[in-house]
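K.L.:
Give me the fold of what follows.
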Amino acid sequence: MTKFKLLATAAMGLESIVADEVKALGYETSTENGKVFFEGDERTIAQANLWLRVADRVKIVVAEFPAKTFDELFEGTKALEWEKYLPVDAEFPVSGKSVKSTLYSVPDCQSIVKKAIVERLKKAYFRNSFLDESGARFKIEVSILKDRVQLTIDTSGAGLHKRGYRIGQGEAPLKETLAAALVKLTKWTPDRPFVDPFCGSGTIVIEAAMIGQNIAPGYNRDFDSEEWPWMKQQIWDEVREEAEAAANYDQPLDILGTDIDHRVLEIAKDNVLEAGFADLIQLRQRQVRDFKATSENGVVVGNPPYGERIGEVERIEEMIGDMGRLFKDYPTWSVYMLSSMENFEELYGRRATKKRKLFNGFIRTDFYQYWGQRPKK
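P.N.:
Okay, the predicted model is just below:
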């Protein structure tokens, strides 16, 4: 099998979690801002797409080279063996970005890369005329940072957050990859109760259930690279069979999602049903202050509404205060909240054990972590 340099992209602040996921698959990693690099073959591409919960995409790094002129960009791109990746009928749209570089016009860079690849493929496949692009899709990105070009091919297609279970969503949905990251950061294990008191359309509780039963997040979706002629269907079949064997559908789970909005709970019920967890995830219409724990050592994970996006700031501040007072009565429970409110700790009534800076889309947030006491044996 061919060896590839691979890249899993990640939201800022989540690179270490993605790197841990890649290492768990058996590969060594190196990390840059928003990027986790590793090496592998066709099987690795299938595994990474199927199993990475927190990464945004998996890409093949075709090449990196310096370029300050359009000629250098054209010649550097044309010199690459694109025929190793792209069949004669490949559809290959080119996207791009440029940061702190001499070649700052992204549309021009995209056009030049596209033209260079066309020239290379026409020569490789002995074609004098137009390539029809009627075959499988190979999404190419030209990324230029400080005059250094990186050319990649996206193996995923739709972003990896597209699990396939989200039928509907609330006003401010949390991305599935970020929801999975929040669950993983808690070190929650499926033998402990799990609660999301602001569950909205159910993303966090569904991601927790998938983690709890070790279900591969990409199991029920398709990827662009499945259509590539050199990615054998047998590889995908084997990796999916392994994922099916690894899932623990008999693992009991104690997962509860609550919200004060009955309309969004109806959406959550549809999503939970689509994800296959209707018998495992409980959903209740309830205010935070009405929560009652019946066991010890639980984990609470939530994304309270942000004042600038939904509802009234005063109402949100009151909910955070209620939550702080409530969980004083449950010292063995750990509470983890993602919030953009800078006075969150003051409202909650306690300083967090630990804070972690994360981005919810373009919104700068903190993940406030309140670790519970160990239960007495």
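K.L.:
all contacts plus neighbour counts: C-alpha atoms, from now on.
P.N.:
OK.
K.L.:
so Gly307, which of the three states?
P.N.:
Using DSSP: H, G, I helix; E, B strand; the rest coil, the structure places Gly307 in coil.
K.L.:
The closest residue in space to it that isn't next to it in sequence and Ala180: what is the separation?
P.N.:
The shortest distance from Gly307 to any non-neighbouring residue, by Cα to Cα, 6 or more residues apart in numbering, is to Val313 (4.6 Å). Remark: distance between Val313 and Ala180 (Cα to Cα, to the nearest Å) = 27 Å.
K.L.:
So those two - more neighbours on which side?
P.N.:
Ala180 (25 against 15; other Cα atoms under 10 Å).
K.L.:
hang on, Val88 packs against Arg120?
P.N.:
No: with contact defined as Cα atoms under 8 Å, Val88 and Arg120 do not form a contacting pair (10.8 Å).
K.L.:
can you list contacts of the helix or strand encompassing Lys115?
P.N.:
If you go by DSSP states H and E, Lys115 is part of helix 106-124. With Cα atoms under 8 Å, 6 or more residues apart in numbering as the test, helix 106-124 has contacts from 70, 73-75, 77-83, 88, 93-98, 103, 127-129, 131, 142.
K.L.:
What about the residues you listed, which are in strands?
P.N.:
94-98, 142 (DSSP state E).
K.L.:
Next, the second sequence, to be compared with the first:
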Amino acid sequence: MAQDITLIATAAMGLEAVVGKEVEALGYEPTIENGKVIFQAPALAIPRCNLWLRTADRVKVLVGEAKVKTFDELFEAVKALPWEQFISEDGRFPVSGKSVKSTLFSVSDCQAITKKAIAERLKLKYGLASNMPEKGALYKVEVALHKDIAQLTIDTSGSGLHKRGYRIGQGDAPLKETLAAALVLLTNWTPDYPLLDPFCGSGTIPIEAALIGQNIAPGFNREFASEEWEIIKQKDWEMALEEVEDKANYDQKIDIRGSDIDHKLIQIASDNAIEAGLGDLIEWKQMRVQDLTIKEENGYIIANPPYGQRLGDKEEIGQIYHDFGNIMKEHPSWSVYILTAFESFESTYGQKATKKRKLFNGFIRADYYQYFGQKIKGE
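P.N.:
So this is what the prediction gives:
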């Protein structure tokens, strides 16, 4: 496909600007909206974005939009779109849907009508007398209606982009890889400084930080639905993968450490790091946060500690935050970034945050508390 197409990188609430910066860093001009980043790009951007975007949920092709209030209008609007530019003659195109504040509220009916309209268009364009064979590449179509505007997209990613391929084990409340990467990108950490996570769980933050530190593409170890699409030439995938290899800086030294009170989680974290190809780069240790010792003058702590949401846990978690805050008071030159839904974090930690950002960990509203380290004299 020679002409540019419209792509949508979907994003968790609060991370749209982070995803926008990533899209811009790849050389495209983003338009940021709630829950998504929209941009124009050639087909080559599909493999590049799937391989490189650390904080987006998935990448979709926007086929078209239309205002619809009746099922007939939906059918005609869908049929008028150029589906043959994307879906091959033998392509499989299951349709999912959603409807918010729209006249057409029956999602199942909207899905069925969309499916029928696409099939009619493709049969006409490919000169088929019978039904579409649907035995080839997968094109997951979504019809999303919001305030009577129908948006038709095709998913290019397959599994969500948070599924990097390295997580072979996890704890009870694992942090999504995309959110962990965003927590790192929302700091000004560079590999020149040590990074600690004293509540590391299954190791997601340290692993994502190591990938960022060595500029390793997060999608290097997985597959994508669009790898089988005819509109993306094999040479485009090869070119994108060659870029991944060329830009990785495997010689970059990093000092990243993760610790947790649970020795089983430390073993899981270590196994995950090995699966990610980072086995020798991250140091893991079973340890209470109260036993944390810091020797370096400067550094960063990025963590997602337990929130204490169960009634009996609040007092225990509060004490951990209090003890942690006392330790960090002795190291004012360190920058501390904590994501938590614990309501009285600042008072329990013993210090008001320099900056606070609202984020969502899954469906849990949380705050990202940011404490910027004080500069040491002579720096």
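K.L.:
if we can go back for a sec, tell me the residues of the second structure aligned with the helix holding Lys115 of the first structure.
P.N.:
With TM-score structural alignment applied, helix 106-124 of the first structure matches the range 107-125 in the second structure.
K.L.:
residue contacts, Gln286 of the second structure?
P.N.:
259-263, 266.
K.L.:
again, but for Ala240 of the second structure
P.N.:
Applying Cα under 8 Å, 6+ apart, the residues contacting Ala240 of the second structure are 44, 47-48, 51.
K.L.:
Tell me roughly how far the one helix or strand it maps to lies from the first structure on average.
P.N.:
Using DSSP H and E, Ala240 of the second structure sits within helix 234-247. Its aligned residues in the first structure lie a mean 0.9 Å from helix 234-247 of the second structure after superposition (mean Cα distance after the TM-score superposition for the first structure).
K.L.:
List the buried residues of that helix.
P.N.:
236-237, 240-241, 244 (16 or more other Cα atoms under 10 Å).
K.L.:
repeat for stretch 172-185 of the second structure
P.N.:
174-185.
K.L.:
Show residues contacting it.
P.N.:
Contacts for stretch 172-185 of the second structure (Cα under 8 Å, 6+ apart): 15, 18, 54-57, 161-164, 201-202, 204-205, 208-209, 212, 302, 304, 361.
K.L.:
Restricted to helices, list those.
P.N.:
Assigned to helices by DSSP state H, the following of the contacts of stretch 172-185 of the second structure qualify: 18, 204-205, 208-209, 212.
K.L.:
now, which of these sits nearest Thr153 of the second structure?
P.N.:
Nearest to Thr153 of the second structure, judged by Cα to Cα, of these is Val18 at 22.3 Å.
K.L.:
check contacts around the closest one.
P.N.:
With contact taken as Cα under 8 Å, 6+ apart, Val18 of the second structure is in contact with 55, 182, 185-186.
K.L.:
before we move on, back to that, okay, the buried residues of helix 234-247 of the second structure in a markdown table with distance to Ile254 of the second structure next?
P.N.:
As requested, the buried residues of helix 234-247 of the second structure are exported to a markdown table (distance: Cα to Cα, whole Å):
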| residue | distance to Ile254 of the second structure |
| --- | --- |
| Asp236 | 32 |
| Trp237 | 30 |
| Ala240 | 26 |
| Leu241 | 24 |
| Val244 | 19 |
